[in-house]
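>>> after the sequence you'll find the predicted model.
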Amino acid sequence: MKTISAADANRHFSKLMRDVAEGDAVIVTSHGRPVAKIVPLTEEDRERDEQVAAGRRLLERLEAQPVLGPLTWTRDELYDDEPYPESF
C-alpha cells in the first residue's frame, strides 16, 4: 500500500487517481499522520451505485406522475370484467 502526503496528493492528484484505478490503495497523511485511505471501487460498490441511481430515476418518474384521487367501486363493479370505472 502506498503512502503519500496530502500536499503531494494535491499536486499529483491525476496520477494518484490513475494508481487507484489500477487497483492500488493509497494512504494520505497530514503532518506524518494517516488521515485518509483511498481505495478502488469494488464490483459490488459499482452495482450498488447503479441500483441506487435506478431507484432515484424511478422515484423521479413516479413523482412526475399526476396524483389520482381515491377511486371508488361498488361491489358489482369489483366483480365485473372491467375493473375500472368508465370515468377512469
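Arrived safely. This is a predicted model, so every value here is computed, not measured.

>>> going by C-alpha atoms from here, please, whenever you check contacts or count neighbours.
Fine.

>>> okay, and the residue at the greatest distance from the centre of the chain sits in which element?
Most distant from the centre of the chain: Asp76, at 45.7 Å, with distances by Cα atoms, centre = their mean. Assignment of secondary structure by DSSP states H and E places Asp76 within helix 75-78.

>>> dropping in the other structure now:
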Amino acid sequence: METVNVHDAKTHLSRLLTRVHAGEEIIIAKAGKPYAKLVPLAQPKKRRPGIARGAVTEAFFEALPEEELQAWEK
C-alpha cells in the first residue's frame, strides 16, 4: 500500500483513481500522518429480473379498509 501526500494526490488524482480502480489501495497523508484511504468500491451485483415473480397475490390489489384510508388522509 503506497502513501501519497495531499499535494501529490491533488496533482495526480486521475492516475491514483486508475490505480485504485485496478484494485490498489492508497493512503493519503497530511503532514506525514495517514489521513484518508482510497479503496476500490465493490462491484454491484447484477440484477436478476423476475426475482419477485409470484410474490404478489391478488390480496395486494384489494381495496384498503376504510380506517386505513382515513389514516392516510390525516
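Looks like it came in fine. Note that this is a predicted model, so its numbers are computed, not measured.

>>> re earlier: list the buried residues for the helix holding Asp76 of structure 1?
When burial is assessed from 16 or more other Cα atoms under 10 Å, helix 75-78 of structure 1 yields no buried residues.

>>> excluding sequence neighbours, find me the nearest residue to the residue nearest to the spatial centre of structure 2.
Within structure 2, the residue whose C-alpha comes closest to the C-alpha centroid is Leu41; the distance, by Cα atoms, centre = their mean, is 7.7 Å. Of all residues not flanking Leu41 of structure 2 in the chain, His21 sits nearest, at 7.9 Å (Cα to Cα, 6 or more residues apart in numbering).

>>> and that neighbour, what does it touch?
By Cα atoms under 8 Å, 6 or more residues apart in numbering, the residues touching His21 of structure 2 are Val39, Pro40, Leu41.

>>> ok, Ala36 of structure 2 next?
Ile27, Ile28, Ala29.
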